[in-house]
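[1] below are the sequence and a predicted model for it; my questions follow.
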Amino acid sequence: MSTIIIAFNNTDIAFNISPKPSMEAVPCSQLYYTVCLLSLHNHHHNFLFNQFHKRMISLRVPAPSSFNLQRLNSQALERRWRLGRDCFLSFSPSCVENRIGLGVRSTKSEMAPFTAAEEETLPEGLQPELMPKHVAVIMDGNGRWAKNQGLQPWDGHRAGVEALREIVELCGKWGIQVLTVFAFSTDNWIRPKIEIDFLLSLFERTLKSELETLAKNNVRISIIGDSSKLPKSLLEVINEVEEVTKNNTRLQLIVAVGYSGKYDVLQACRGIAQRVKDGEIDVEEIDEGLIEQELETNVTEFPYPDLLIRTSGELRVSNFLLWQLAYTELFFAQELWPDFGRNGFVEALMSFQQRQRRFGGRKS
């Protein structure tokens, strides 16, 4: 009998797997209903386990004889562990130890610590002196990726978090100083409430679980956007993360949540108008520099992205960093965000390094 961890929603459940039932083992269908009863407080858990159960009973490939204990998401589990209809699952007593309840615990994925050697290692063809200081990403396509996989939107968002984790790690290793990602726009508030709740919950849990690792890797976290609609618990986590990482210098990760490029400019204008009204400045003093001081991106030394990447094949900027993208190089990738990965990132950087940036000027 081997042990397996099924991971969904940042929660692990440890099971034993065996081709033959044992005294403590139960058929898959019974276990599914048992887990549902244990997890009624979170319908996402029920749904995701249901999806796994459907895939599991549809596969008739014999299970392997051994398995290394580790955290896997449902897609990785399906790729690496083929369960037959005749397999039985049960909780593993050895894995229940130090867990909350019947084998359930919160988990934390970790990035490998950055080393000086890794930081200097670039893929062949990339030149360190031509690397962008600031990369912005519109992480598009999570929902379509999930639909293509026969999954639900929140499965795609979880896969999107894994994709972001890889890009953050690569930025830290390759000397990119700022990474800004469009996580949630003001337009996203019209999505179904169940999806919004999951997205915000996923964001909160990811910040909590990644904080220690990001701090260890000298990554500074900044959150921009309209926070007025965000849950109180999420705001508390955001404040903690920003405070803990504020002095980190290797990489600044800016996450745009509830963000709108139009609103960013609007709130900057309102701020300047108020300063004029209060007599702090004269109208004649208003210039580009003053506006930039009031924009949300005033959290970074490099507010202008050198490179904007958008995945999923869409050819628009979707109300993202409208002021800041004035001279940004654009790269549109066909891959959906969860599929973008290292190869897509290298392709985008190669394209950037082959361009001549003239900023409106022309060489004589």
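    On my side now, so go ahead.
[2] CA atoms for contacts and neighbours, from now on please.
    OK.
[3] ok, residue 79 - contacts?
    Residue 79 is in contact with no residue at all, counting by C-alpha atoms under 8 Å, 6 or more residues apart in numbering.
[4] structure B:
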Amino acid sequence: MALFKTKTNFSTVQAKLKIPDHVAIIMDGNGRWAKQRLMPRIAGHKTAMNTVKKIATAASDLGVKVLTLYAFSTENWSRPKDEVNFLMQLPIDFFNDFVPDLVKNNIRVQIMGDINGLPKGTQIAVKNAINQTAKGTGMILNFALNYGGQVEIVEAAKTLAQQVASGEIVPNDINATLFSRALQTGDLGDLAAPDLMIRTSGELRLSNFMPYQAAYTELYFTDVLWPDYTADNLVEAITSFTSRDRRFGGLNDKYESET
């Protein structure tokens, strides 16, 4: 595919910016993008799929280690049936088209969410993509698919409760580290918490996306609709991230010297 034929040279950008290890994106605005063009909502979702390819490429080229994309939430099932059916077909089309390029570029696919709750065809496409890219040692492209943050926390609590009941651990063993490992991002280790979370389309909320992991995440909101989102927009968000003073509740030398 042409997307990977010529890699954008981000060396200048990387020299000037602090590249976040983990970027999470709430991809919003597909329906509004289509409505503005008097097109059906599914046209926005289809165009959005191409945006995912472009942004995944750009993030990998910039040196991002994990890119987590909010693809389908547990609440999205309430949308019209035809739209949901189309959204369930998108991962099949996306992975059939994009996996060879992911393999060539050393990108590994990972999924968080209730995969078993997806239609069979979607499950197969997702599992095939995970298996086919499993040897990738570069960026992790992590899709939140049939994902809900509150459900994730509840399931983690159940897992730990079962471990207590079976005698594997005692209640006093449970701490932030153990709880984090029980979440669906547990295998990401130190990369589990996003450094930067971006939401497109102008909405100012997290919408049940990684509420535990995002405790100290830098948030960036933009009015750009997801189908229009570009690598330049990603660089703008990272530029904002670079200027942030991340103290994690403490102080740094710069703050103390100024006061």
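    Thanks, I have the structure now. Not measured: the values here are computed from a predicted model.
[5] and the residue nearest the centre of structure 1, which of the three is it?
    Note on structure 1: the residue nearest the mean C-alpha position is residue 161, at 2.8 Å, using C-alpha atoms, centre = their mean. Of the three states, residue 161 of structure 1 takes helix under DSSP: H, G, I helix; E, B strand; the rest coil.
[6] likewise residue 123 of structure 1?
    Under three-state DSSP, the three-state class of residue 123 of structure 1 is coil.
[7] okay, now residue 159 of structure 2: neighbour count?
    Other residues near residue 159 of structure 2 number 15, with proximity taken as other C-alpha atoms under 10 Å.
[8] show me what it lines up with in structure 1.
    Under the alignment (TM-score structural alignment), residue 159 of structure 2 pairs with residue 271 in structure 1.
[9] quick one: its match from residue 28 of structure 1, how far?
    Distance, residue 271 of structure 1 to residue 28 of structure 1, using C-alpha to C-alpha, to the nearest Å: 59 Å.
[10] please apply the same query to residue 182 of structure 1.
    The spacing between residue 182 of structure 1 and residue 28 of structure 1, counted by C-alpha to C-alpha, is 39 Å.
[11] those two: who's more crowded?
    Applying other C-alpha under 10 Å to residue 182 of structure 1 and residue 28 shows that residue 182 carries more neighbours, namely 23 against 18.
[12] which ones are touching the more buried one?
    Counting by C-alpha under 8 Å, 6+ apart, residue 182 of structure 1 makes contact with 136, 137, 138, 139, 255, 256, 257, 259, 320.
[13] wait, what's in contact with residue 352 of structure 1?
    Neighbouring residues of residue 352 of structure 1 by C-alpha under 8 Å, 6+ apart: 307, 329, 331.
[14] same deal with residue 225 of structure 1?
    Here residue 225 of structure 1 is in contact with 256, 257, 258, 259, 260, 264, 296 (criterion: C-alpha under 8 Å, 6+ apart).
[15] against residue 42 of structure 2, how distant is the residue mapped onto the third one from structure 2?
    What it means is residue 258 of structure 1. When structure 2 is aligned by TM-score structural alignment, the residue opposite residue 258 of structure 1 is residue 146. Plainly put, residue 146 of structure 2 is 18 Å away from residue 42 of structure 2 if you go by C-alpha to C-alpha.
[16] of these two, who's got more company?
    Neighbours around residue 146 of structure 2 and residue 42, counted as other C-alpha under 10 Å, are more numerous at residue 146. The numbers are 21 against 17.
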